[in-house]
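> Got a predicted structure here, sequence first:
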Amino acid sequence: MAGMSPLFRRRAEPRERLVTLVRKPGCHLCDDAELVVGKVCGDLGVSWEQKDITEDQALYDRYWEQIPVVLIDGEQHTFWRVNEQRLRRALTE
């Protein structure tokens, strides 16, 4: 694309994203986070998963005081309360 104006550059292909909700049973904040994550990921066609902190010692050690925790592509995005607009923005940038 040498000599081509920046206005005519090809857009990068969207990449596959994965959102992970780290949670525990009986956690009302986790239930709230699940609703937001499910809605945003459903709207955007983004894959998501849930992991139970009580079944994974490494997650327990790292996130016990912060759950629910939302990871995007393995990197921590937020914890405790999930803001729908912030999550949506992070997944579309």
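Yes, it's here.
> For the rest of this, base every contact and every neighbour count on C-alpha atoms.
OK.
> dump the residue contacts of residue 63.
By Cα atoms under 8 Å, 6 or more residues apart in numbering, the residues touching residue 63 are 53, 69.
> how near is it to residue 43?
Counting by Cα to Cα, to the nearest Å, the gap between residue 63 and residue 43 amounts to 27 Å.
> Show me the helices in this structure, by range?
28-44, 57-63, 84-92 (DSSP state H).
> Specify the angle between the first one and helix 84-92 in degrees.
To tie it back to what came earlier, the one meant is helix 28-44. For helix 28-44 against helix 84-92, the angle by axes from the mean of the first three to the mean of the last three Cα atoms, to 10 degrees is 50 degrees.
> another one to put next to it:
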Amino acid sequence: MSTVTLYGRPGCHLCEEALEALQRVRSRTPFTLEQVNIETDDTLHKRYLERIPVIYVDGEHLFDYEVDEHALQQRLVYRGGR
């Protein structure tokens, strides 16, 4: 099962929208979801603050700012079929 990681911070409206999109995709194609609050780590905060939300799938960077649900679904199905 793939792992999707969402880097964001509390109060980020784009992060909330990304989480909702991830949950919609997850209802069709299961994956493990990890949420990382960039405010708890100075390095992550510096790296991602200007581009959150940032989404990775199995350690590979896929999206900044918003989630392309169709592209994510395709990626998860492709990965799952390997």
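Looks like it came in fine. None of these values were measured; they are calculated from a predicted model.
> Can you give me the TM-score here?
Put the two chains on top of each other and the TM-score (TM-score structural alignment, normalised by the length of the second structure) is 0.86; 78 aligned residues with a Cα RMSD of 1.1 Å.
> picking that back up, wait, which of the helices of the first structure is closest to residue 69 of the first structure?
Closest approach to residue 69 of the first structure among the helices of the first structure is made by helix 57-63 (7.2 Å; Cα to Cα).
> In the second structure, what range does the closest one match?
Residues 42-48 of the second structure are matched to helix 57-63 of the first structure when aligned by TM-score structural alignment.
> List the superposition-based mean deviation of the matching stretch with respect to the first structure.
When the first structure is superposed, stretch 42-48 of the second structure averages 1.8 Å from its matched positions, counting by mean Cα distance after the TM-score superposition for the first structure.
> sorry, back to before: quick check: which of the helices of the first structure has the most neighbours on average?
Mean neighbour count (mean count of other Cα atoms under 10 Å) peaks for helix 28-44 among these, with a mean of 17.
> how big is the offset of it relative to the second structure?
Mean for helix 28-44 of the first structure is 1.0 Å (mean Cα distance after the TM-score superposition for the first structure).
> so what's the aligned partner of residue 18 of the second structure in the first structure up against?
Matched to the first structure by TM-score structural alignment, residue 18 of the second structure sits across from residue 33. By Cα under 8 Å, 6+ apart, the residues touching residue 33 of the first structure are 21, 68, 81-82.
> Good, wrapping up.
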